[in-house]
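Peer 1: Next come a sequence and a model predicted from it.
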Amino acid sequence: MTTLNSISGRAGSLGQFDPQALPVSAAQAIVLQWVTPLAQSERVPLRDALARVLAKDVISPIDVPAHDNSAMDGYAFDGASLLAQAAPAGATLTLKVAGKAFAGHPYTGAIAPGACVRIMTGAPMPAGYDTVVPQERVEHGVGAEAAAGPVSSTVSEAVTFRADAVTPGANRRRKGEDLARGSAALRAGRVLRASDIGLMASLGIVDVAVKRRLRVAFFSTGDELRSPGEPLDAGCIYDSNRYTLGAMLQRLNAEPIDLGRVRDDPESLAATLKAAAESADVVLTSGGVSVGEADFTRTQLQTLGDVSFWGLAMRPGRPLAFGRIWSGGRPGAGRAALLFGLPGNPVATMVAFYQIVRPALIAMSGATPQPMPLIPARCDAPIKKRPGRTEFQRGVAERDAQGQWRVAPTGSQSSGALSTMSEANCFIVLAHESADLDAGDTVDIMLFDGLV
């Protein structure tokens, strides 16, 4: 397992480690090394499976389609034989209409040579028939319904069409063409989408095995914090981080455990951390990971568990502690939980969550984290950037008249300016090694759609 000292290449104390030495990519890799996917699963009704992680492969119990069927409205016939017998190009075929086939009501009557069956989309193909000529390509006998008009209750005596209007086997869906009985319809580890729910319903499945939801405890630290609805005393602020963390966890379909606010007191913090480790798989804190006199999270992390790192070359979000804590108060005692000590400033908390915590939670839930795509865009304003850290600036991106992406920063990039996070629709991602950028330079953006 990778530890802080092995990354830094020195055996000095953790307090001597320079946070700038750990790039974001290295931190992401370390976190994923510490992750153990959930083993427990449960069965849930299909209607409750959206956004859950599939625990086992879904094996199709039937062929889909269950039978050869028509891909459109038209006339089914033995194309393999009749088209081969047709005269040169431009010749026509005239076939007697033996009956009708509807979805759910197949044609079961006898079929004479040189006949066809009026067939609707989804209806089973009559035995011995392999081809469907679309209804708009046929001409009907006198007194029958118009080719493109509504279907009457009277069967046409015959239909005529050009032999080159269709090829043998055309417009037929084969049995098992979509899924064969016994094949894997969905693979374990998939985060189930609406289309997956529909697919399983089409197979007659009523419930499905999914990983249990990841339990994530979170709380804020700070004597100055008040909850919305409480009086705001002098020198105090409302606690937004618990609300953003709770919302971000809901988007990941985790089971959030809100532990409220914890005072700037080492004993209170230690008791809350141990209780959180007892009940949760992951513990998130906000605040208390910097170097102030009242910042106790990282010192408690050293006491209660194992520390991997507590600072990143990232802006915002540099002060970030990561490791493992134990409910028994010391490494190896009781139940273990991963801990992310997030910074206290609201935007820094969100950036740290999306870039470091989110991939870990996805991996722990049993799914495979997929990196959010980076899209090149032209920057409409100059950006100051110091090499040696990755920056995630808030931006507003849009497509220009030529369909190319362009982006502009959203005013203040202060880690406490939550309003600019709401205004933004993307992160402007400035790489670890990049420096100042001029207006017109190309940058990478990470759209919030699908992330936040």
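Peer 2: Alright, I've got the coordinates. Numbering: from 1, shown residues only.

Peer 1: Please count neighbours and contacts with C-alpha atoms only from this point.
Peer 2: OK.

Peer 1: Quick check: residue 281 touching residue 218?
Peer 2: No - look at residue 281 against residue 218 with C-alpha atoms under 8 Å: they stay out of range, at 11.0 Å.

Peer 1: contacts for stretch 40-53?
Peer 2: 55, 188-194, 197, 200-201, 205-213, 252-253, 365-367 (C-alpha atoms under 8 Å, 6 or more residues apart in numbering).

Peer 1: Quick check on these: which are buried?
Peer 2: 55, 188-192, 197, 200, 205, 207-213, 252-253, 365-367 (16 or more other C-alpha atoms under 10 Å).

Peer 1: Identify the residues contacting the closest residue to residue 305 other than its chain neighbours.
Peer 2: In space, residue 305 comes closest to residue 325 once its chain neighbours are excluded; the distance is 4.2 Å by C-alpha to C-alpha, 6 or more residues apart in numbering. Contacts for residue 325 (C-alpha under 8 Å, 6+ apart) come out as 273, 274, 277, 301, 304, 305, 306, 331, 336, 337, 338, 339.

Peer 1: So which of the residues you listed are in helices?
Peer 2: Under the assignment DSSP state H, these contribute 273, 274, 277, 301, 304 to helices.

Peer 1: What is the nearest of these to residue 166?
Peer 2: Minimum distance to residue 166 across the ones in helices among the contacts of residue 325 is 67.6 Å, recorded for residue 277 (C-alpha to C-alpha).

Peer 1: is it true that that closest one touches residue 324?
Peer 2: No - contact criterion C-alpha under 8 Å: residue 277 and residue 324 do not qualify, at 9.0 Å.

Peer 1: another structure for you, compare them:
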Amino acid sequence: MAVHILYPERGGGALNGARHAPLPLDEALAACASLAAALGDTEEIAAGSAVGRHLAAPVLSRANVPLLPCSAVDGYALRLRDLAGPGPWRLPVAGSVAAGSVPPPLRPGYAVGIASGAPVPQGATAILAGEEVTRLDALAHFSRCPMPSENIRQAGEDLAAGDPVLRAGRCLGRRDVALAAAAGADLVTVRRKVRAALLVTGDGLLDPGDPPGPAGVTDVNGPMLRALMDRPDTALAAAERTAGDPHGIRTALARLAGQADLLVTTGGLSVGAGAGLRAAVEALGGTLHFAGVAMAPGGAVSLGMIEGAIWLGLPGSPLAAFAGWHLFGRAIVAGLQGRTARMHKMVVSPVGEILREPGPAELRPARLVGYAPSGRALVSTDRATFPGRVRPLAESDGLLLIPAAARRLGPADLVEFLPFRDRGYA
């Protein structure tokens, strides 16, 4: 079966053995979004275990929060009408109200001690904080008359019963767990995890612990991509490595595609005779959505479908594989989880001059080094991009997106920067 090019080469030509005009970056991202339809399967799990998972149904507040009017401070509840005439005022204290108790109505002419979060007694119209009140034996001395409803939290002020407090599609964060608990939700409905598989291709690859050989190359992409795919919303069903022979690649692709929603490969994207992975996709009756993106490194990134699984082909150099996952892999996972991927961006300026040759848009590792007097972030980057080097990636804080048209950038220029969320997870 022929491979169907949804974004054909500008000027025509067959897939294998031909050089295709790369797809613009924004079009490639749009193709990922359109291909990744939301998974239909869901599950209910404890809200406290759902950090990083995506809601398939909204979380509704089960009741008003607060349920009843309650105190915002530790202090004294009173009736404003009892503070008649010029102050200061004195009122006898009729006991105290603890959080979780059911207080009796406040008698006219009395004040009552009240704890933060405790329900306000019927009849009380304001609360003064304890530090503003002098207590002498059974009398409370007030030097200030509070405003009506001062320090009283009204019922439903935080959450109203039945209101959606967390909407479907949201990726739950740790602060959201607090909101779900406040809403009374012990369980939340989330989309099932994306089943992912990883295939590393290449001849003579060594495990990181193997003795170095004269011709062998340590497999960097395997451990790196397994770490990147170790996400709360993704389950890595299988990770394999195969040599570059066509039969082995086809066999591995067919086996892994049958157990995955997303199949990620690295290496084998050359466009010479056989065309490696692209030829294997064609042999398996797959569909290719694009073969190449106008970016560097990572220009060989490819996207397709194999037996119902989305195939994301990443190049073999570590920086290119990382950039491909950072841009496209995360976007696909987001789509499968029912949300639109948001690319986190900053506008920064380089601290020194950047000179580059004409070429596609460039993703260059960069470090945040400070801030300009205007408050704009400043970044530092190496003089060039080296796709095979790992140290610059590990020491960077994000990727500097240098437009294709840019030949010279300096401290006065504004450049987009894609920050990593933290040093341990991109």
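Peer 2: That came in fine, so what should we check first? None of these values were measured; they are calculated from a predicted model.

Peer 1: Next, show the common contact partners of residue 277 and residue 324 of structure 1.
Peer 2: 336, 337.

Peer 1: Those two - which one has more neighbours?
Peer 2: More crowded of residue 277 of structure 1 and residue 324, by other C-alpha atoms under 10 Å: residue 277, with 25 against 21.

Peer 1: any idea what that one aligns with in structure 2?
Peer 2: Matched across to structure 2, residue 277 of structure 1 falls on residue 257, judged by TM-score structural alignment.

Peer 1: you'd agree its match is up against residue 264?
Peer 2: No - taking contacts as C-alpha under 8 Å, residue 257 of structure 2 lies outside contact range of residue 264: 9.6 Å.

Peer 1: List the contacts of the residue minimising distance to the centre of structure 1.
Peer 2: Nearest residue to the geometric centre of structure 1 (C-alpha atoms, centre = their mean): residue 191, 6.4 Å. Listed by C-alpha under 8 Å, 6+ apart, the contact partners of residue 191 of structure 1 are 50, 51, 52, 53, 54, 367.

Peer 1: What lines up with it in structure 2?
Peer 2: By TM-score structural alignment, residue 191 of structure 1 lines up with residue 171.

Peer 1: out of everything not next to it in sequence, what's closest to that match?
Peer 2: Using C-alpha to C-alpha, 6+ apart and skipping the chain neighbours, the partner closest in space to residue 171 of structure 2 is residue 54 (4.4 Å).

Peer 1: The one you found: how many residues sit nearby?
Peer 2: Neighbours of residue 54 of structure 2 using other C-alpha under 10 Å come to 28.

Peer 1: State the distance from it to residue 336 of structure 2.
Peer 2: As judged by C-alpha to C-alpha, to the nearest Å, residue 54 of structure 2 and residue 336 of structure 2 stand 10 Å apart.

Peer 1: Could I get the full set of helices for structure 1?
Peer 2: Under DSSP H, structure 1 gives helices at 4-8, 24-34, 79-82, 194-202, 241-251, 266-279, 297-304, 346-352, 358-364, 418-423.

Peer 1: For the shortest one, name the packing helices and strands.
Peer 2: This means helix 79-82 of structure 1. If contacts are counted by 3 or more C-alpha pairs under 8 Å, 6 or more residues apart in numbering; DSSP states H and E, helix 79-82 of structure 1 sits against no helix or strand.

Peer 1: Centre of the chain to it, how far?
Peer 2: 47 Å (C-alpha atoms, centre = their mean, to the nearest Å).

Peer 1: what's the answer for the fifth one, then?
Peer 2: Distance of helix 241-251 of structure 1 from the chain centroid (C-alpha atoms, centre = their mean) equals 17 Å.

Peer 1: for that helix, packing partners?
Peer 2: strand 215-221, strand 255-262, helix 346-352.

Peer 1: how about a cut-off of 6 Å?
Peer 2: Counting contacts by 3 or more C-alpha pairs under 6 Å, 6 or more residues apart in numbering; DSSP states H and E, helix 241-251 of structure 1 is packed against no other helix or strand.

Peer 1: In strands, which of the buried ones among the contacts of stretch 40-53 of structure 1 fall?
Peer 2: 207, 208, 209, 210, 211 (DSSP state E).

Peer 1: Which position in structure 2 pairs with the fourth one?
Peer 2: The reference is to residue 210 of structure 1. Using TM-score structural alignment, residue 210 of structure 1 sits opposite residue 190 in structure 2.

Peer 1: Contact partners for that match?
Peer 2: 42, 43, 54, 55, 56 (C-alpha atoms under 6 Å, 6 or more residues apart in numbering).

Peer 1: Swap in 8 Å and give it another go.
Peer 2: Residues near residue 190 of structure 2 by C-alpha under 8 Å, 6+ apart: 42, 43, 44, 45, 50, 53, 54, 55, 56, 57.

Peer 1: Which of these ranks first by neighbour count?
Peer 2: For these, neighbours tallied by other C-alpha under 10 Å; top is residue 54, 28 neighbours.

Peer 1: Next one: the aligned partner of residue 160 of structure 1 in structure 2 from residue 70 of structure 2, what distance?
Peer 2: Using TM-score structural alignment as the criterion, residue 160 of structure 1 maps onto residue 142 of structure 2. Computed as C-alpha to C-alpha, the residue 142 of structure 2 to residue 70 of structure 2 distance reads 21 Å.

Peer 1: just residue 7 of structure 2 next, same as before
Peer 2: Applying C-alpha to C-alpha to residue 7 of structure 2 and residue 70 of structure 2 gives a distance of 61 Å.

Peer 1: Residue 43 of structure 2 now?
Peer 2: For residue 43 of structure 2, the distance to residue 70 of structure 2 - C-alpha to C-alpha - is 36 Å.

Peer 1: after superposition, how close is the longest strand seen in structure 2 to structure 1?
Peer 2: For structure 2, the longest strand by residue count, based on DSSP E, is strand 361-371. Its matched residues in structure 1 lie on average 1.4 Å from strand 361-371 of structure 2 after superposition (mean C-alpha distance after the TM-score superposition for structure 1).

Peer 1: got the angle for that strand vs helix 25-35?
Peer 2: 100 degrees (axes from the mean of the first three to the mean of the last three C-alpha atoms, to 10 degrees).

Peer 1: Show residues contacting strand 361-371 of structure 2.
Peer 2: 294-297, 323, 377-382, 384-385, 392-393, 395-405.

Peer 1: Just the buried ones from those residues?
Peer 2: Applying 16+ other C-alpha under 10 Å to the contacts of strand 361-371 of structure 2 flags 294-297, 323, 377-381, 385, 392-393, 396-402, 404 as buried.
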